[in-house]
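A.B. asks: got a structure for you, letters missing:
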């Protein structure tokens, strides 16, 4: 056998050996599985019924208005706490106001309509407007809801009494004026947990 043939045979043997070794490394059992996963966020959905809580005309000092409304959790997540942001605008028809009309509107948050003498918290609209959201929760909603907050599918009635305070002084500056009150209820979720 010539040297060329021996050399060619050697190269072919080496190539065959490498092919067998390389091919042998893939000769094992295997199993594959594919998983399908979903991350779906829940919803916070706080509703108020009715949406117009107060709409009264011809108020005079000494008048009181009692209104009740219902806060509802229509979402898929529990609500730990509710806060209230108060804003209002006074329409001074004569341009003669030297005082804020909101300082003369007293607000009493009551436990329920049956026991109107059980006041949760009492303040004026002017003071309520300046309160922090956490202070409102601490003084109004925590006493009403307690630690349970507002679980999914539940509701809670709130009763509010508005008093146009008669301060036994001249309040003529408020004749014909109106106060447009905007309350924004804000729901806060419970803390996250291991699922």
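C.D. replies: Right, received. Where do you want to start? Computed from a predicted structure; not experimentally measured.

A.B. asks: drop to CA atoms for contacts and neighbour counts, all remaining ones
C.D. replies: Will do.

A.B. asks: how about residue 67, secondary structure?
C.D. replies: With DSSP: H, G, I helix; E, B strand; the rest coil as the basis, residue 67 sits in strand.

A.B. asks: tell me, how many residues neighbour it?
C.D. replies: Neighbour count for residue 67, taken as other C-alpha atoms under 10 Å: 13.

A.B. asks: and it, how far from residue 49?
C.D. replies: Applying C-alpha to C-alpha, to the nearest Å, the value for residue 67 to residue 49 is 11 Å.

A.B. asks: hold the first one in mind and look at this next one:
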């Protein structure tokens, strides 16, 4: 049997990976974010936070617009870091942020921050307070992930320095103390 070599690429049959069914990467950042933090997640936060405030005999009721503004401030805090979160509402030019002060007042933000809950306090285990949010977000990640052949799975550390029985210590990591989460990402940087 004699083989002869040809200088050209192999012709492969098309696969499902060649044309993804949902292209989440091509959406703008707000549309991509709203795929995960949609009305269902906002309702979960709103209902459980109101229930917690009621259990603590606190009067004021939260609304969807306030929860959206609260999440927006938390995201913006990741980009613009100040020593204390109350500094965004101060009048000094180096830390005052007009976008934040127009979206929500400082006292209302602090109230929402102190009452933020995503589960009922009556059902408790190690991750009971975050389990409904984790379950909902995992479902959203699976619904909105792009269909690709190449995936990378790796661990990521969420820094946490207080006491908790699920906290881990991993020597040699830049963040040695915290929660270890497993994450998959595609070649275009989509994290699920």
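C.D. replies: Cool, the structure landed. Remember, predicted model here, so these are calculated numbers, not experimental data.

A.B. asks: can you calculate the TM-score here?
C.D. replies: The TM-score (TM-score structural alignment, normalised by the length of the second structure) is 0.17; 62 aligned residues with a C-alpha RMSD of 5.9 Å.

A.B. asks: before we move on, the earlier item: report the set of residues contacting both of residue 67 and residue 49 of the first structure.
C.D. replies: Residues touching both residue 67 of the first structure and residue 49 (C-alpha atoms under 8 Å, 6 or more residues apart in numbering): there are none.

A.B. asks: how many residues are close by residue 98 of the second structure?
C.D. replies: Using other C-alpha under 10 Å, residue 98 of the second structure has 11 other residues around it.

A.B. asks: residue 164 of the first structure: neighbouring residues, count only.
C.D. replies: Neighbours of residue 164 of the first structure under the rule other C-alpha under 10 Å: 20.

A.B. asks: my guess is it meets residue 107, correct?
C.D. replies: No. Using C-alpha atoms under 8 Å, residue 164 of the first structure makes no contact with residue 107, being 9.1 Å away.

A.B. asks: and the next helix or strand past the helix or strand where residue 6 of the first structure lies?
C.D. replies: Residue 6 of the first structure belongs to helix 3-24 when assigned by DSSP states H and E. Sequence order places strand 46-49 as the next helix or strand after helix 3-24 of the first structure, per DSSP H and E.

A.B. asks: quick check: the nearest residue to residue 178 of the first structure once chain neighbours are set aside vs residue 185 of the first structure, distance?
C.D. replies: Spatial nearest neighbour of residue 178 of the first structure, chain neighbours left out: residue 91 (5.2 Å); criterion: C-alpha to C-alpha, 6 or more residues apart in numbering. Noted for residue 91 of the first structure: a distance of 24 Å to residue 185 of the first structure, by C-alpha to C-alpha.

A.B. asks: one more: residue 134 of the first structure?
C.D. replies: 12 Å.

A.B. asks: between these two, what contacts are shared?
C.D. replies: residue 83.

A.B. asks: got the buried residues for whichever helix or strand residue 77 of the second structure is part of?
C.D. replies: Following DSSP H and E, one finds residue 77 of the second structure within helix 64-79. Of the residues in helix 64-79 of the second structure, those buried under the neighbour-count criterion (16 or more other C-alpha atoms under 10 Å) are 66-70, 73.

A.B. asks: which neighbouring elements make contact with that helix?
C.D. replies: Counting by 3 or more C-alpha pairs under 8 Å, 6 or more residues apart in numbering; DSSP states H and E, the packing neighbours recorded for helix 64-79 of the second structure are helix 39-55, helix 106-115.

A.B. asks: out of these, which comes closest to residue 134 of the second structure?
C.D. replies: Set against residue 134 of the second structure and scored by C-alpha to C-alpha, these come closest in helix 39-55, at 10.4 Å.
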